[in-house]
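Trainee: one predicted model, sequence on top.
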Amino acid sequence: MSLIDDARAVRENAHVPYSGFKVGAAIRGAGGGVYVGCNVENVAYPEGTCAEAGAIAAMVAAGEKEIAEIAVIADSPVPVSPCGGCRQKLAEFGAEDVKVTLANTDGTVQETTIGALLPGVFDAAQMSRT
């Protein structure tokens, strides 16, 4: 099964009673494990969780801290892209050359990288004056 297949499967578990917009994400960690997440809405909108954030949390909970690859899928007109906050979260755990596969449920796929999604990333190097 591919990462897109894993993301497509978990997408069905999304809790989206307000938007109806289901998103699934699957991450392959550097150790080879696959971790999935789906979006979980809350009536207080800012309190919801993105699919990518859920997959990252599952990866970290399993003891991995490095993303080797990620796939994201939604029922959208074009391949769905992570929001700005999730781009920053992905950059926290993945190198700029990590492959990101974006897809929609119609089968359209776009490949990119974490670095291309978030040029000029804010990272730990910017927090040090030495």
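Mentor: Arrived safely, thanks for sending.

Trainee: switch to C-alpha atoms for all contacts and neighbour counts from now on
Mentor: OK.

Trainee: the closest residue in space to G115 that isn't next to it in sequence and G120: what is the separation?
Mentor: Distances taken as Cα to Cα, 6 or more residues apart in numbering put E96 closest to G115, at 3.9 Å, once the chain neighbours are dropped. In this view, E96 and G120 are 11 Å apart by Cα to Cα, to the nearest Å.

Trainee: A further structure is provided below for comparison with the first:
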Amino acid sequence: MEKEIILAPSSTELQELFREAHLAKHKAYCPYSKFRVGAALLTTSGKIYSGCNIENASYALATCAERTAVVKAVSEGEKSFKKLAITSDVESGFTGPCGSCRQTLAEFGLDLDVYLVNTKNESKLYKLQEILPIAFTPSDLEKSRSNHDIM
């Protein structure tokens, strides 16, 4: 699934999305790992919600940048997303979303464009369904309810 590197954002919309992800990264609270991550989520209404990772001394309670952005968007009434940009301080390569974040994003649809953005503003583009190919989604629950009603 190796993707071609996109050398620069191709539109003003993407430039803004990448910029917001980079700005969010600088707000990260990561005193333990020192691994800063920023994310910016573009909704179908055209709004951008950004998020950073927030660590906790109880490591399991840390919150990823992607989930922070989703929570902010949903808490403002947004539930339809177009694009997500994720960036970190990794200089060689790209940082992708963890499994929990992929599953959280899948709740709102698998057709999301996910841009992994490096420190040089180069990116790789994936569809969420590519990086979470066998997702558990709300439609699975509907199938289960339908089967349960038959029995």
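Mentor: Okay, I see it. As the structure is a computational prediction, the values presented were derived from the model and not from experiment.

Trainee: more neighbours: E96 and G120 of structure 1, which one.
Mentor: Higher neighbour count among E96 of structure 1 and G120: E96, with 17 against 8, using other Cα atoms under 10 Å.

Trainee: what do we get in structure 2 for that one?
Mentor: Mapped onto structure 2 by TM-score structural alignment, E96 of structure 1 lines up with L110.

Trainee: which secondary structure state is assigned to that match?
Mentor: The three-state label given to L110 of structure 2 by DSSP: H, G, I helix; E, B strand; the rest coil is coil.

Trainee: mind checking what V74 of structure 2 lines up with in structure 1?
Mentor: Using TM-score structural alignment, the equivalent of V74 of structure 2 in structure 1 is V60.

Trainee: next: F35 of structure 2.
Mentor: With TM-score structural alignment as the criterion, F35 of structure 2 lines up with F21 in structure 1.

Trainee: is the residue sitting nearest the centre point of structure 1 in a helix, a strand, or coil?
Mentor: For structure 1, the residue nearest the mean C-alpha position is E52 (2.8 Å; Cα atoms, centre = their mean). The assignment at E52 of structure 1 comes out as helix when based on three-state DSSP.

Trainee: just list the residues touching the residue nearest to it when sequence neighbours are not counted, thanks.
Mentor: Nearest residue to E52 of structure 1, sequence neighbours excluded (Cα to Cα, 6+ apart): A25, at 5.4 Å. A25 of structure 1 makes contact with 4, 6-8, 10-11, 36-38, 51-52, 55, 70-73, according to Cα atoms under 8 Å, 6 or more residues apart in numbering.
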